[in-house]
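Chemist: Just to be clear, the model below is a prediction. Sequence and coordinates:
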Amino acid sequence: MAGPGRTGDVRRRRLDGWSPARPFMLARSGASGMQRHGVAMWSADIGSKLTALAQQQNVQMHMSMSGIDYFGSDIGGFRREMLDSDLNELYTQWFANGAWFEVPLRPHTENLCNCAATSPDSIGDVASNLGNLRRRYELTPYYYSLAHRAHLTGEPVVPPLVYHYQNDPAVREMGHQKLIGKDLLVGVVAGEDERSRNMYLPAGTWYDYATGEKLVSTGQWFNDRPLWVNGEFRLPTFARAGAIIPKMFVDDKTMNVLGKRTDASTRNELIARVYASPTASSFTLYEDDGSSTAYKSGSVRTTALSQSLSGSVATVTVAASSGTYTGAPASRSNVVELVADTQAGGVTLNGSALTQHASKAAFDAASSGWYNAGGGVVVAKSASTAVGTAKTFAFTIGQTPSALTFSCANGTTTAGQSVYAVGNVPQLGAWSVASAVKLSPTSYPTWTATISKLPPGASVEWKCVKRQEADFPNTADAWEPGGNTVFTAPASGSGGTTSGSF
């Protein structure tokens, strides 16, 4: 609501030829059409219960189908006296769901006693809360572009699957999985002791957003998708082949989605995560000043992003931008994160070869170049280039990803216990026991598994651990004694066997 002097400020800006501040109101009652007036709705004094979290997500689906995209809740629930499960687990799940589906994302609880924590840095699994919040920030350009599309065409930001898959009978009554736009599919989680969940993927090729794993679906369920990845609780998320997801740079210096940083530096690069597909696809990035209504009179920049795959060459084009707005950068670096279930042997930019870097550190230190990041991801970037210039990246892919066989000897186990490999790279759980890789008792008590898509040329450290298969905490029953096993991942292909022992 406008406070004293606010109306005068807006009127003065209009007389000066400026656009008025963009309105935004949070309400707990409303009707269809309120989205036209900058109004978001929340579900009022909801109880702190997992059943309430599940109901919240079902209600959000109906709000979306009613044209209301901006809808959220009191993260963690408002009525703590209704709590009937572990509060930290409840909050962690609720924050993860809210980070994907809700606008605004708003932790809040009844706290007249000044004794109820609600900030995500003081309740729940803090690492998970931070990871989910950073993903929300990273995806701001994608969500913002979807918001522009909703404004222009009415296309929902967070639709149920049936919106885009109307001919798939399996999704017609499905409310526990949702889409973000049409390119990301996310599973709701709201239950005690949840460590995995089954996910339905409509027919087509999909990629696990967290790991890059490629899944080809005939319209089927994929069971036991892990919820703890690299030490963080994450909702299972998949990107369809051909998806183009614009992102922003986020690190521990990021303060807000408008690019303010604690060190006053500027990170305005255009980042696009692209999922290779032989079916050509495109996505339009919309940008404006983020605060005024000048977008209504055309102060908007659009940039067309497109991809295609022909044989072993994946092409990603960042077209010349069209339009501008106050504060728009005239030039910037362009970063493409290509997910292709393989490695690259070379990358060109507008026909000229880019320099390959051996590691992320070397890549980050350079103004341009590319590297194989592991996990089926290849990252390339240009130097700062005028936004009016088209940039075409061509990736020569098909190189066999780096892989090794991991072996743990003397792995004698008890009922319900298995042997896992855990290490310093994401493919080994980033030292998170909850995200470790389960081995198979190929010649019991020796356990083995081949793990692929390791970061090529990276120094890998790992250990064998014994862990419960179900309802496990983020701890091991037993660690391999002694120091870590250390090796250098091959540049591509198999590196043989690496061994540990209890």
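Modeler: Noted; the coordinates are in hand.

Chemist: Could you use CA atoms for every contact and neighbour count after this?
Modeler: Will do.

Chemist: Quick one: residues contacting P156.
Modeler: Residues in contact with P156 (C-alpha atoms under 8 Å, 6 or more residues apart in numbering) are S64, M65, G67, D69, L146, A150, G181.

Chemist: Take those residues and lay them out in a markdown table including distance to E213, neighbour count and secondary structure.
Modeler: Output for the contacts of P156, formatted as a markdown table (distance: C-alpha to C-alpha, whole Å; neighbours: other C-alpha atoms under 10 Å; DSSP: H, G, I helix; E, B strand; the rest coil):
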| residue | distance to E213 | neighbour count | secondary structure |
| --- | --- | --- | --- |
| S64 | 30 | 18 | helix |
| M65 | 31 | 16 | helix |
| G67 | 33 | 20 | coil |
| D69 | 30 | 26 | coil |
| L146 | 25 | 23 | helix |
| A150 | 30 | 18 | helix |
| G181 | 21 | 21 | coil |
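
Chemist: Most widely separated two among these?
Modeler: M65 and L146 (15.3 Å; C-alpha to C-alpha).

Chemist: From I245, how far off is A147?
Modeler: 14 Å (C-alpha to C-alpha, to the nearest Å).

Chemist: Tell me which of these two has more neighbours.
Modeler: Set A147 next to I245 and count neighbours by other C-alpha atoms under 10 Å: I245 wins out with 25 against 20.

Chemist: Hmm, that one is touching L270, no?
Modeler: No - contact between I245 and L270 fails when scored by C-alpha atoms under 8 Å: they sit 10.8 Å apart.

Chemist: Second structure follows, compare the two:
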Amino acid sequence: GRGGDHREAHNVYGLCMARAGYEGLRAAAPGERPFVFSRSGWAGLQRYGGTWSGDVATGWPGLRASLSLVLGLGLCGVPYSGPDVGGFDGSPSPELFLRWFQLAAYLPLFRTHASLRAGRREPWEFGPEVLEHARAALLERRRLLPYFVTLAHLARRTGAPYVRPVWWNTPEDRALRDCGDAFLLGDALLVAPVLLPGAERRTVRLPRGRWYDTATGRAYEGPGKAVVEAPLGRIPVLAR
């Protein structure tokens, strides 16, 4: 071509790789919908697929960063993303792995993955209690599959991400804009993951409306705060 500096094309390269994968799959199987998620991308990546968080560090800060990354990507126009459950480069404790697994069950891309040096990531590698609770999270993910499909359709039609900040419908609410430890899954569910070790309850900041704890049925009025139970077997999920 005309020559120039590599920096001009660096970001576009990842976008074009995703496009090539998408178009190649369309050509190979015209009657099927392609599934692509790319390590790299740029503005417009959502036309061809999604992405993941990259090599997020194993640890409680990495768990919190995973949620921030998915929220940020959604606001930047990439609705389909998710982290490596448990982090990429370390050995999570059973509690950390389970809390990460429970969060990821409510994110668009849900997968366990790690470096070969980091050890196994199957739930049964962390003991029978973790396996039992991970199975419950998987069953809930399966139960919500029609809802995820609806959110995918809405993302395609409107650009609205699956995972939305709690201020999504009231951006003028400064208190909600400071909340980065919970999220809306669509408009109907509020997910409050456990991001600290040893926590068995947590405070949730509620947007406007009446919210019901999906495990206990207890109702809470928003806007405001509520303290909800978060036993090891589940994370708080509220519906309105």
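Modeler: The structure has been received and is ready for your questions. What you see is a predicted model, and the numbers here were worked out from it, not measured in a lab.

Chemist: Next, the TM-score between them, please.
Modeler: The TM-score (TM-score structural alignment, normalised by the length of structure 2) is 0.83; 217 aligned residues with a C-alpha RMSD of 2.1 Å.

Chemist: lining up the contacts of P156 of structure 1 with structure 2, which overlap?
Modeler: Contacts conserved in structure 2 for the contacts of P156 of structure 1, using both residues aligned by TM-score structural alignment, their matches' C-alpha atoms under 8 Å: S64, M65, G67, D69, L146, A150, G181.

Chemist: any idea what the second one aligns with in structure 2?
Modeler: Which is M65 of structure 1. When structure 2 is aligned by TM-score structural alignment, M65 of structure 1 is paired with L75.

Chemist: Grab the nearest non-local neighbour of its match.
Modeler: Spatially, and ignoring its direct neighbours in sequence, L75 of structure 2 is nearest to P161 (7.2 Å; C-alpha to C-alpha, 6 or more residues apart in numbering).

Chemist: Give me the distance between D125 of structure 1 and K214 of structure 1.
Modeler: According to C-alpha to C-alpha, D125 of structure 1 stands 29 Å off from K214 of structure 1.

Chemist: cool, and I271 of structure 1?
Modeler: In terms of C-alpha to C-alpha, I271 of structure 1 sits 22 Å off from K214 of structure 1.

Chemist: How about L90 of structure 1?
Modeler: Taking C-alpha to C-alpha, one finds L90 of structure 1 at 30 Å from K214 of structure 1.

Chemist: the more surrounded of the two?
Modeler: Each of L90 of structure 1 and K214 has its neighbours counted (other C-alpha under 10 Å); L90 has more, 25 against 19.

Chemist: What segments of the stretch 101-250 of structure 1 are strands?
Modeler: 177-180, 184-187, 196-201, 204-208, 214-217, 220-226, 228-229, 232-233, 237-240, 244-247 (DSSP state E, counting those that start in this stretch).

Chemist: Structure 2: helices as residue ranges?
Modeler: 10-28, 60-75, 94-104, 128-143, 145-158, 174-177 (DSSP state H).

Chemist: hey, which of those helices is tucked in deepest?
Modeler: With neighbours defined as mean count of other C-alpha atoms under 10 Å, these peak in mean count at helix 94-104, which reaches a mean of 24.

Chemist: what's the mean distance for it versus structure 1?
Modeler: Aligned to structure 1 and superposed, helix 94-104 of structure 2 gives a mean residue distance of 0.5 Å (mean C-alpha distance after the TM-score superposition for structure 1).

Chemist: which residues in structure 1 does that helix match up with?
Modeler: With TM-score structural alignment as the criterion, helix 94-104 of structure 2 aligns to 88-98.

Chemist: Any chance you could list what contacts the matching stretch?
Modeler: By C-alpha under 8 Å, 6+ apart, stretch 88-98 of structure 1 touches 48-50, 53, 72-73, 75-76, 105, 107, 120, 123-125, 128-129, 132, 188-190, 192, 233-235.

Chemist: most centrally placed residue in structure 1?
Modeler: R135 (4.8 Å; C-alpha atoms, centre = their mean).

Chemist: what do we get in structure 2 for it?
Modeler: In structure 2, R135 of structure 1 lands on E140 (TM-score structural alignment).

Chemist: now do A117 of structure 1
Modeler: So A117 of structure 1 corresponds to R120, using TM-score structural alignment.
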